[in-house]
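Colleague: Sequence and predicted structure below; questions after.
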Amino acid sequence: MKKLVIATRSSNLALWQSEYIKALLNEHYPDLEIELKSFATKADKILDVPLAKIGGKGLFTKELEIALLNKEADIAVHSLKDVPVEFEDGFVLAALSKRFDPRDALLSEKYSTIQELPQGAVVGTTSLRRRLEIKLLRPDIVLKDLRGNINTRIAKLKAGEYDAIILAATGVQKLQIEDEVKHFNPIPTSDMIPSMGQATLGIETLDNPELVELLSVIHDKNAEIESTIERDFVRTLEGGCQVPIGVKATIIDENSVEVRAIVGMPDGSEYIQEDLIANINDYKNIGKTLAQTFIDQGAKELLARAEKVAFE
């Protein structure tokens, strides 16, 4: 292969991520010509409606998959947290990047932590999972929808529309814009469990053995272990990308992996949470087994009600 075309969203963060994958590949294949081609996804076009209300799978990925089918691109770079757990026939998740900082972060012009926020503070997030976890930490907080790219969200914060906003720490760090706000503080995963795959990049291709082999040089095994557990957990619960599920697998050492998970209502009125430490060699079963313990406690019914509330 002499040339490789990467399909990417056009946001600054998506372009950074695709440039990052391009650079990794060029380290191994210095003679390979790599081109980035930008596409707008459904989630990029509809900015005045919460993602949960748009509904459906592949809000951030479908248009990139169409580009692959139309031979306009060879691979697509995604934030793994946005990638549905089930792929359409003919597509594969060919490689995963090493994981960056998986934590959520609080951004504010006045307050450094969630605990410091005043009674009734207005916090911006559209994520149902973050809504659930914020309400468990601070039931008094007023939650307000927040859409747009990272720069747009920070601009709304600085304009005084919110006392604080919650974003994925990794996006702010990649763009090196931590200093644009007075307070940028990642939140411990013990306080806020991230979404599946958060801070990992997933590379999607058509099921092409040549491409999969080419991409194998940048595949990270630790990311595979953690993301397999997390995605299996969500898949077994039959939860999509936009329902209130948090799950984080963390490799402790060569023998052990810790998994923390939570599901619940966006207002924090009901939730199920479990933590466990398991044998890392069993990583292909851990997520499914943990999900079954949630199902036994009524998690599927809880998520169905949570989704219904989100669409109202």
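Modeller: That came in fine, so what should we check first?

Colleague: From now on I want contacts and neighbour counts done on CA atoms only, so please keep to that.
Modeller: OK.

Colleague: residues in contact with the most centrally placed residue in the chain?
Modeller: Nearest to the mean C-alpha position of the chain, by CA atoms, centre = their mean, lies Lys81 at 2.6 Å. Contact analysis of Lys81 by CA atoms under 8 Å, 6 or more residues apart in numbering lists 195-200, 241.

Colleague: okay, now Thr152: neighbour count?
Modeller: Number of residues near Thr152 (other CA atoms under 10 Å) recorded here: 12.

Colleague: pretty sure it is in a helix, no?
Modeller: Yes: judged by DSSP: H, G, I helix; E, B strand; the rest coil, Thr152 forms part of a helix.

Colleague: For it, which residues are in contact?
Modeller: Here Thr152 is in contact with no residue (CA under 8 Å, 6+ apart).

Colleague: And it, how far from Asn12?
Modeller: 11 Å (CA to CA, to the nearest Å).

Colleague: Quickly note the distance from the residue lying closest to Glu224 once chain neighbours are set aside to Val243.
Modeller: Counting by CA to CA, 6 or more residues apart in numbering, Glu224 lies nearest to Leu96, which is 6.6 Å off, once chain neighbours are set aside. For Leu96, the distance to Val243 equals 23 Å [CA to CA].

Colleague: go on, Lys174?
Modeller: For Lys174 relative to Val243 (CA to CA), the value is 26 Å.

Colleague: For the two, indicate the residue with more neighbours.
Modeller: More crowded of Lys174 and Val243, by other CA under 10 Å: Val243, with 24 against 16.

Colleague: Is that one in contact with Arg305, as I believe?
Modeller: No: shown here, Val243 and Arg305 do not form a contact pair, counting by CA atoms under 8 Å, at 10.3 Å.

Colleague: Three-state assignment for Ser38, please.
Modeller: Assignment for Ser38 (three-state DSSP): strand.

Colleague: this is the comparison structure:
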Amino acid sequence: MTDAPLRLGTRASALALWQARHVAAAIARIPGAPPVEIVEIKTTGDAVTDIPLWATAGKGFFTAELDRALIDQRIDLAVHSLKDLPTAPGDNLVITAVLEREDPRDALVVGKGLDPNALPRGASIGTSSLRRRAFVARWRPDLVHRDLRGNVPTRLSKLDDGAYDAIVLAAAGLKRLGLAARIASYLPMETFPPAVAQGAIAVMTRSNDSRTIRWISALDHPVTRIAVRAERALLRHVEGGCQVPLGAHGHITGDTLKLSAEVCSLDGTFTVAAENQGPISEPEKLGIAVAEALLRGDARRALATMPVLTIKSAP
């Protein structure tokens, strides 16, 4: 008798479907694993595209409907970009696997004929997050920021249609979609720290679903999980959602985890950076320590430059 399929919930964007198929293929490689059925679910973030991401509540904008489908047992697992997940999973839900991380850097994509190293003064640059907006302002205060929404192909189309001179996207998404050739330059993490957990895929299940957990736990990549646990603990302690102007990255060497983080004011004129290291067995402790260092350095001054969040939930 064939096991019932695992119902895998995902958003319907091109990148989300790539990630879902990637996870489904990984499950299929596990000896004896049941088949996987992909279930597309529309989220608030997919439906509401006429407001900037920073003007949303930020927590669960792309994930709440998938959480509800899990809780209602309409799906058995949900695949997410980990950077989109709130730092505390919903009740009775657990991140069962974090897959190996793709390139965490941001990438600059430019319009036809433009030199990424010599964008003209006053050129327009599109971003989807306050973090990117802040660090772009620090790098090139003369550039004109414009909000950018839509999935990866849509954002590239807007650039190609001339709505922007350049845009900033996650390198991981471009690579996963086979669009690495569009990258004009990689933004160095030393000056453009990535979003917390950028490049990592998470698989969430119900905490009491032992059957699904049995199969999904085999996909976990311990090195990536340890690094993002530190990054997410930092973000949680600073009390920020995914849209605060904060970047962080954890890196493991041997038994040591190093965590670097930076907060930047929205206009790019004030930054606070912190770095520390500790044993890989205590990632949350390290994340909190780096967060405390940021706060002692007056990170709240930078966070205070964020726009007022005018929309608390989807209409």
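Modeller: Here it is on my side, so go on. No experiment lies behind these values; they were computed from the predicted model shown.

Colleague: re the thing from before, counterpart of the residue nearest to Glu224 of the first structure in the second structure?
Modeller: Using TM-score structural alignment, the partner of Leu96 of the first structure in the second structure is Val98.

Colleague: likewise Asn149 of the first structure?
Modeller: Mapped onto the second structure by TM-score structural alignment, Asn149 of the first structure lines up with Asn151.

Colleague: and its match, how many residues sit next to it?
Modeller: 16.

Colleague: any idea how far it is from Arg182 of the second structure?
Modeller: For Asn151 of the second structure relative to Arg182 of the second structure (CA to CA), the value is 15 Å.

Colleague: Repeat that for Leu70 of the second structure.
Modeller: Taken as CA to CA, the span from Leu70 of the second structure to Arg182 of the second structure is 36 Å.

Colleague: So which of those two has more stuff around it?
Modeller: Set Leu70 of the second structure next to Arg182 and count neighbours by other CA under 10 Å: Leu70 wins out with 22 against 16.

Colleague: and that one, what pairs with it in the first structure?
Modeller: Per TM-score structural alignment, Leu70 of the second structure is aligned with Leu68.

Colleague: Against which helices or strands is the helix or strand where its match lies packed?
Modeller: For Leu68 of the first structure, the host element (DSSP states H and E) is helix 62-69. Using 3 or more CA pairs under 8 Å, 6 or more residues apart in numbering; DSSP states H and E as the contact test, the elements touching helix 62-69 of the first structure are strand 3-9, strand 75-79, strand 201-206.

Colleague: who are the neighbours in contact with Ile295 of the first structure?
Modeller: For Ile295 of the first structure, the contacting residues are Leu237, by CA under 8 Å, 6+ apart.

Colleague: Which secondary structure state does it sit in?
Modeller: Of the three states, Ile295 of the first structure takes helix under three-state DSSP.

Colleague: Distance-wise, check it relative to Leu303 of the first structure.
Modeller: From Ile295 of the first structure to Leu303 of the first structure the distance is 10 Å (CA to CA).

Colleague: related to what we said a few turns ago, burial of the spatially closest residue to the match of Asn149 of the first structure that is not a sequence neighbour, as a residue count?
Modeller: Among residues not flanking Asn151 of the second structure along the chain, Ser13 sits closest, at 6.5 Å (CA to CA, 6+ apart). A count of nearby residues for Ser13 of the second structure, using other CA under 10 Å, gives 17.

Colleague: next one: Ser190 of the first structure
Modeller: 9.

Colleague: which one in the second structure is aligned with it?
Modeller: Ser190 of the first structure maps onto Glu190 in the second structure, by TM-score structural alignment.

Colleague: gap between the two ends of stretch 267-276 of the second structure?
Modeller: Note: stretch 267-276 of the second structure ends 26 Å apart using CA to CA.

Colleague: same thing with stretch 143-150 of the first structure?
Modeller: Where stretch 143-150 of the first structure begins and where it ends lie 18 Å apart, using CA to CA.

Colleague: what does stretch 179-198 of the second structure give?
Modeller: One end of stretch 179-198 of the second structure to the other measures 17 Å (CA to CA).

Colleague: For it, buried residues please.
Modeller: Buried residues in stretch 179-198 of the second structure, counted by 16 or more other CA atoms under 10 Å: 182-187, 192-198.

Colleague: closest to Arg131 of the second structure among those?
Modeller: Each of these was checked against Arg131 of the second structure using CA to CA; the closest is Ala195, at 7.5 Å.

Colleague: what about the strands in the stretch 51-200 of the second structure?
Modeller: Along the stretch 51-200 of the second structure, counting by DSSP state E, counting those that start in this stretch, strands occupy 77-81, 93-98, 106-110, 124-127, 144-147, 166-170, 185-187.

Colleague: post-alignment, the longest one versus the first structure, mean distance?
Modeller: Relative to the matching residues in the first structure, strand 93-98 of the second structure has an average distance of 0.8 Å after the fit, by mean CA distance after the TM-score superposition for the first structure.

Colleague: Not counting its own residues, what contacts that strand?
Modeller: Residues from elsewhere that reach strand 93-98 of the second structure (CA under 8 Å, 6+ apart): 67, 71, 89, 200-207, 213, 216-222, 224-225.

Colleague: From these, list just the buried residues.
Modeller: Buried members of these, counted by 16+ other CA under 10 Å: 67, 71, 200-206, 213, 216, 219-220, 224-225.

Colleague: so which two of those are the farthest from each other?
Modeller: Ile71 and Thr224 (26.3 Å).

Colleague: The helices and strands packed on helix 62-69 of the first structure into a markdown table, with extra columns for distance to Val247 of the first structure?
Modeller: Output for these, formatted as a markdown table (distance: least, CA to CA, whole Å):
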| stretch | distance to Val247 of the first structure |
| --- | --- |
| strand 3-9 | 25 |
| strand 75-79 | 16 |
| strand 201-206 | 17 |
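
Colleague: For Leu107 of the first structure, find the nearest of those strands.
Modeller: Closest among those, once you apply CA to CA, is strand 75-79, at 20.8 Å.
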